[in-house]
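A.B. asks: sharing a sequence plus its predicted fold:
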Amino acid sequence: MRRAALVMAALVLATPASAVEFKESPYGFIAFTMPSNNVGCIYRDEEGTGLVLECDRAEPSYVRVRLFQDGKPKLYKDVADPSCCGAENDFPYGTSWRKGPFSCASTKAGLRCNNGEHGFSMSRSGVKTY
């Protein structure tokens, strides 16, 4: 009986966040913003590079991370075209999103996205790539 209770507790803790779907723009990309309005992302198919997820953080310093369908993300600290945030799609805390090779999770601690092998986390307190 104790073992069954432990298994049930593990299953509850492992339950993934509820999934959301975002409306695609008339131009073929998907843009979403975290509830803090400090982090926003754009998912699109770029000619020549394939699928890309690009996320910007506005404060405390403006940075951008580009995650491609394959390989490690690239962090940009000197962004020439800051455009974050305010997308029509809100990415509520406690939810997840998946499209193509990318999956993301939104929490009060920040945004976390990956392409299956590599990814990044982004919040007001920092940005980490892996």
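C.D. replies: Looks like it arrived, so ask away.
A.B. asks: switch to C-alpha atoms for all contacts and neighbour counts from now on
C.D. replies: Noted.
A.B. asks: show me where this protein has its strands.
C.D. replies: Here the chain has its strands, by DSSP state E, at 18-19, 30-33, 39-46, 50-57, 63-68, 74-76, 89-90, 95-99, 102-107, 110-114, 119-123, 126-129.
A.B. asks: now these as CSV including mean neighbour count and distance to residue 83?
C.D. replies: As requested, the strands of the chain are arranged in CSV below (neighbours: other CA atoms under 10 Å; distance: least, CA to CA, whole Å):
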stretch, mean neighbour count, distance to residue 83
strand 18-19, 12, 26
strand 30-33, 23, 12
strand 39-46, 20, 9
strand 50-57, 21, 8
strand 63-68, 22, 10
strand 74-76, 16, 14
strand 89-90, 18, 15
strand 95-99, 17, 22
strand 102-107, 20, 20
strand 110-114, 22, 18
strand 119-123, 21, 16
strand 126-129, 15, 18
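A.B. asks: this is the other structure I want to compare:
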Amino acid sequence: MRLLVLTAALFAALTGAAHGAYFKTPSGNIVCDGSSSRVECEIKSGLRPKPAKRDCGGAGAYSDTRVALTRSGRATPIVCAGDVGPAASERSAKVLRYGQSRTFGRLRCTSTEKGLTCRNGSHGFFLSRGSWRSF
């Protein structure tokens, strides 16, 4: 067991993974991982419109389901993913009920019946089954 914990800690340090708190929308279609430095969300129904497909050249597989926002930058789709993403932690994710928000330092995500909005003050993204956009 100790070896497993050490291996997971080493993997997180090498990949820069900084997992914070997993949460999901009431429908379960969107699952996110939030920390004070970044929020990454995965939408199981896929981003609409889909990001341009590209060859990831060994840096993971093409993904059309994930978007990330840092504490100071613009939201960007994660088109080359080398890990399983937030949806893998759906079972342990806390439900962010409609009308509620979660705050991670400068990052704040709010769940509504229309979708999920995450922002860092200046920029952010909106995700729903029908569409997504960054701003």
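C.D. replies: Arrived safely. Computed from a prediction, not measured in an experiment: that's the story for all the values here.
A.B. asks: what's the TM-score here?
C.D. replies: Superposed pair, TM-score by TM-score structural alignment, normalised by the length of the first structure: 0.67. Supporting alignment: 99 aligned residues with a CA RMSD of 2.1 Å.
A.B. asks: before we move on, back to that, what would the strands of the first structure look like in TSV with distance to residue 12 of the first structure?
C.D. replies: Shown next, in TSV, are these (distance: least, CA to CA, whole Å):
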stretch	distance to residue 12 of the first structure
strand 18-19	13
strand 30-33	28
strand 39-46	29
strand 50-57	30
strand 63-68	31
strand 74-76	35
strand 89-90	26
strand 95-99	16
strand 102-107	17
strand 110-114	21
strand 119-123	24
strand 126-129	28
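A.B. asks: closest one to residue 6 of the first structure among these?
C.D. replies: strand 18-19 (22.9 Å; CA to CA).
A.B. asks: that closest one aligns to what range in the second structure?
C.D. replies: Per the alignment by TM-score structural alignment, strand 18-19 of the first structure matches no residues in the second structure.
A.B. asks: which residues make contact with that strand from outside it?
C.D. replies: Strand 18-19 of the first structure is contacted from outside by 94-98, using CA atoms under 8 Å, 6 or more residues apart in numbering.
A.B. asks: go again using 7 Å as the cut-off
C.D. replies: Applying CA atoms under 7 Å, 6 or more residues apart in numbering, the contact partners of strand 18-19 of the first structure are 95-97.
A.B. asks: same thing with stretch 81-98 of the second structure?
C.D. replies: 22-26, 31-33, 41-42, 59-63, 111-113.
A.B. asks: again, 8 Å this time
C.D. replies: Taking CA under 8 Å, 6+ apart as the rule, stretch 81-98 of the second structure contacts 21-26, 28, 30-33, 40-44, 59-63, 66, 102, 110-113.
A.B. asks: quick one: which of the contacts of strand 18-19 of the first structure is nearest to residue 70 of the first structure?
C.D. replies: residue 97 (18.2 Å).
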